[in-house]
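[1] Sequence first, then the predicted structure:
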Amino acid sequence: MKPNTQAAQTVLLVEDTLSLQLVYRSVLASAGHRVTVAGTAAEGLVQFRNLQPAVVLLDLVLPDRDGLMLMQDMLALRPETCVIAITANGSVNRAVEAMRAGAHDFLVKPFDENRFLGAVQNALAERLPRKAPPAVESDANDRAVLQDGSSFIGSSDAMQRIHGTIASVARSMATVFITGESGTGKELCALAVHANSARANGPFIALNCGAIPQDLLESEVFGHMKGSFTGAISDKPGAATAADGGTLFLDEICEMAPALQTKLLRFLQTSTVQPVGAIRPRKVNVRIVCATNRDPLEAVRAGQFREDLYYRLFVVPIHMPPLRDRGQDVIEIAEAALFRFAEEEGRAFYGLDPGLRMLLPRLPWPGNVRQLLNVMRNVVVLNSGGWVTEQMLPPGLDAAPSPQIVAPVADQKDPPLAPENLVGMSLAAAERRLIEATLSRFDGSVPKASRVLEVSPSTLYRKIEGWAKP
């Protein structure tokens, strides 16, 4: 018997730590989800049979049984269930095992609330019938505006040029390549391209190439067949197949491994998808939009990105400018976010007072639009209403570092970075010396240093922030 709609949207949380149960349940309930909690594998399986939940949040370490085995039992009973595996930091291999065994997604502790809720929302969206995207209109300036009110905001000269480019290119099949710093709205730009295209009623599938382990990325993009590798208990369509008739958005494209770049190039040339383990390819009709926060041409010169793939993708470039260069767009975005968040939270705000309207465009905004949205959410949550003043802003905004983070460099009196001078240091101290020396060579540029050190920029940012803490 099929579960009813309400039961189909139930989230089952299987977690044995009581404090985490309380935290996870509170976050999910606050977001409007119906949650049932189990503390053991045995209890989780009983609840799973009774509730037939749409999504299961499953800790892989349980007191009475291995979580991976429990997940396999659940998927054997109901293969359509979206299981989100939860594992501790340092156990990423377990998460990879879970993904190979059929997990929809995984979370590595500690994770933030947005990542947690995003994983659940994505899983639920995959289970529910797709709704047609909001209708699109074009105003006199060819600006893409979604009728649900979530417009791609910005009237600065730079944004007007972007709106014009989107209006011109959207209805073609040309590949769009979006560049820009993290948080500038590259995915919103991709959505605007999709919404203005003839594919607006088709799916928009977004895949972050930098957030998925490289050994799983091929399966995520192209899918796999049942039995193609250990743990592949059912066929899984990849993102390219899911986007058939719509748009496939590949974010952080420059983080894709070279072997997969070759397969992506073939996909672009033939418009065919061959899942892992499949004998024959299948034809799909997909429009590609990709994005990166790196300089793609520099990645080509460094041998990290195929030159032929670069020229195949770099057809219509769109550069999203940083928020600090967008003038009064800051005010437009802030006020739109203020009223939207105020409605969600049931608060009455009138707008930004004159002093704040003068201040916001002068702030550095290293986190770009994403940071501004978080600031406005903070204001709405912590204040009851009225005019928003400078005093309502969270502290430290005027002292925020620029996106080009300059890490503390080694003292000039420090000995040269030679092997004999590292002997006697702790591993952590030697690592810090190496990172500082590399940053110094590249004038504090984290992206450039990260490429030389072959680590992600986010890893360096975390280490720099850790050094700054007392």
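    Looks like it came in fine. Please read all numbers here as calculations on a predicted model, not as lab measurements. Numbers count the residues shown, from 1 in each chain.

[2] Only C-alpha atoms from now on, for both contacts and neighbour counts.
    Fine.

[3] since we're on Gly210, how many residues are nearby?
    18 (other Cα atoms under 10 Å).

[4] and Ala85, helix, strand or coil?
    Ala85 carries the three-state label strand when classified by DSSP: H, G, I helix; E, B strand; the rest coil.

[5] Around it, how many other residues sit close by?
    27.

[6] can I assume it is in contact with Met69?
    No. Assessed by Cα atoms under 8 Å, Ala85 is found out of contact with Met69, at 11.8 Å.

[7] list the contacts for the closest residue to Cys209 other than its chain neighbours?
    Nearest non-adjacent residue to Cys209, counting by Cα to Cα, 6 or more residues apart in numbering: Glu252, 5.4 Å away. Applying Cα atoms under 8 Å, 6 or more residues apart in numbering, we find Glu252 in contact with Asn208, Cys209, Gly210, Cys290, Ala291, Thr292, Asn293.

[8] Would you mind checking the residues you listed for buried ones?
    Asn208, Cys209, Gly210, Cys290, Ala291, Thr292, Asn293 (16 or more other Cα atoms under 10 Å).

[9] Sort out which one of those lies nearest Leu268 for me.
    Ranked by distance to Leu268 (Cα to Cα), the buried ones among the contacts of Glu252 are led by Cys290 at 12.4 Å.

[10] Helix or strand for Ile212, just tell me which one.
    Following DSSP states H and E, there is no helix or strand that holds Ile212.

[11] Against that first model, consider the following:
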Amino acid sequence: MAVKEQKILLVEDVLSMAMLYEKHLQVAGIVSVTAESLADARQAQAKDKFDLILLDLNLPDGDGLAYLEEIQGTDMETPAIVITADASLNNAVRAMKLGALDYLVKPFSESRLVTTVNNTLERVQLRQQVDTLRHKQQDGAFYDFIGNSVAMQRVYRTIENVAASKATVFVTGASGTGKELCAEAIHKAGPRVGRPFVPLNCAAIPHDLLESELFGHLKGSFTGAISDRQGAARSAEGGTLFLDEMCELDLSLQKKLLRFLQTNTVQPVGSPKAEKVDVRVICATNRDPLEEVRAGRFREDLYFRLNVVPINLPILKERGRDVIDIARYFLEKYVAEEGKNFKDFAPDAQALLMAHSWPGNVRELQNTVRNVAVLQDGEFVTAAMFPMLEGQSLASTEANSLATTFVPSSDMRANKPADETLLMASLADVERKTIEDRIAVFDGSIPKAADSLGVSPSTIYRKKETWEQAE
């Protein structure tokens, strides 16, 4: 059975034979483009992407095998089936070494041609799927995401399940958690991967220009409209439109967006007619959309239309050892950019990274690692190289350090202590109170309290034993 949506390049200099092969392939539902020489083949491959080459070896301007060797390792490298009147084993072996997956010896029947092409296309497709899977799993990565925590594995599975669908996806999560990466992963994992991915940040554009940016406008439709503008929705034709910070849209534009989603049509500003478009819509926000609905700032009907498939991205603090994997990725990147010598993070640096709460999520981690790569150097990054974190995390020298954060209230900073006892307490007392309060929050569960503090339960057990002995 033919593999749909795949295209082959037929390189054959005898026109009558080329027409015959093309007819046989067309009847079988296989799309082909014919080139009569190697020069034509180079031109065709420069303009288009082919899944397979059906290549005659004897051509007027060169040897087909030499052409396979020429394109090997380049952007034009493509799996091939070679056609030859010479059935010698040497040619077959050489063809296979140069990337050919099969060969046909003239003369051959219509069924032999179609079966060989179909089987080879299926092999190519299977190999691409395996390569994609390998790419996703390499070093714990999933497309552009880094990390293999349980929380992220759930996100990855949802992306895989929804990628092939046309359903609207609503991505939520705090700033810096990777909402645009999530949208790009859905696009790349689905059938629209070869079409445009168009992001539009609704918070970065003035409200009075958002409609034009989204749906386009005609020349002269308003002051400053000096030419026609296509707009993001039409620019994404056949691909994916990603609307970030959705909750920043005003109510009037929300109504127009709802109509766009329901009818798959856009009406540029100043145009008397609507135009049909084919786009997959993914939206995102760092707010709680249901809270926005309750507050009257977001249309309820639009929320339910967008929230077909919800994906909530976890904050970095909930991703466990992903913090270290992501930090290592950024360290390798910035070491190469800055010409530094860092190989890895020392144990105390890893403990500090794990203890920090990362309110800015991945974006904060990225900037922190870049700061170190720019200003410091050495074989290993140590905790002392993170002055921007040391004031926010109190880490012990144990392998699994305990991190507690003591941030004075605004009253304390104004010398108006709300709790004078706490203000005058020692660091040990503050640490004990923080731990005991956290255990109380989790109804006495030390493992849960330890996890929320970024330490092992044994650390808390040891401290409790020390307190009890001192009493």
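    The structure has been received and is ready for your questions. The structure displayed is predicted, hence computed values, not measured ones.

[12] What remains of the contacts of Glu252 of structure 1 once you look at structure 2?
    Using both residues aligned by TM-score structural alignment, their matches' Cα atoms under 8 Å, structure 2 keeps these contacts from the contacts of Glu252 of structure 1: Asn208, Cys209, Gly210, Cys290, Ala291, Thr292, Asn293.

[13] sorry, back to before: show me what the residue nearest to Cys209 of structure 1 aligns to in structure 2.
    Using TM-score structural alignment, the partner of Glu252 of structure 1 in structure 2 is Glu245.

[14] Let me know how buried the aligned residue in structure 1 for Glu300 of structure 2 is, in neighbour terms.
    In structure 1, Glu300 of structure 2 lines up with Glu307, judged by TM-score structural alignment. For Glu307 of structure 1, the neighbour count with other Cα under 10 Å is 15.

[15] got it, and Phe304 of structure 2?
    12.

[16] which bit of structure 2 covers the lengthiest helix in structure 1?
    Using DSSP state H to define each element, structure 1 has its longest helix at helix 329-345. Helix 329-345 of structure 1 corresponds to residues 322-338 of structure 2 when matched by TM-score structural alignment.

[17] follow-up on the earlier one: from Thr285 of structure 2, how far out is the match of Glu252 of structure 1?
    4 Å (Cα to Cα, to the nearest Å).

[18] Likewise for Thr466 of structure 2?
    46 Å.

[19] Please apply the same query to Arg363 of structure 2.
    Distance from Arg363 of structure 2 to Thr285 of structure 2, by Cα to Cα: 16 Å.

[20] Structure 1: which residue goes with Gly224 of structure 2?
    Per TM-score structural alignment, Gly224 of structure 2 is aligned with Gly231.

[21] Could you do Gly360 of structure 2 as well?
    Aligned partner of Gly360 of structure 2 by TM-score structural alignment: Gly367.

[22] Thought Arg324 was touching that match, still the case?
    No. In this structure, Gly367 of structure 1 is not within contact of Arg324 by Cα under 8 Å, at 9.9 Å.

[23] what range in structure 2 does stretch 46-58 of structure 1 sit on?
    Going by TM-score structural alignment, stretch 46-58 of structure 1 lines up with nothing in structure 2.

[24] so how far does that stretch reach from one end to the other?
    Distance between the two ends of stretch 46-58 of structure 1: 14 Å, counting by Cα to Cα.

[25] What is the equivalent residue in structure 2 for Ala200 of structure 1?
    Checking TM-score structural alignment: Ala200 of structure 1 goes with Val193.

[26] quick one: secondary structure of that match?
    coil.

[27] residue contacts, it?
    His187, Gly239.

[28] run the last query once more with 10 Å
    Counting by Cα atoms under 10 Å, 6 or more residues apart in numbering, Val193 of structure 2 touches Ala163, Glu184, Ala185, Ile186, His187, Gly238, Gly239, Thr240.

[29] if I read this right, the third one contacts Ala164, doesn't it?
    Right, Ala185 of structure 2. No. The pair Ala185 of structure 2 / Ala164 is not scored as a contact, 11.6 Å apart, by Cα atoms under 10 Å.

[30] ok, the two, which is more surrounded?
    Ala185 (20 against 14).

[31] Name the helix or strand for that one, please.
    helix 179-189.

[32] same question, Trp467 of structure 2
    Using DSSP H and E, Trp467 of structure 2 falls in helix 457-470.

[33] And Ile387 of structure 1? What does it align with in structure 2?
    Quick fix: residue 387 of structure 1 reads Trp, not Ile. Looks like Trp387 of structure 1 aligns to Phe380 there (TM-score structural alignment).

[34] Can you report how many residues neighbour its match?
    Neighbour tally, Phe380 of structure 2, other Cα under 10 Å: 15.
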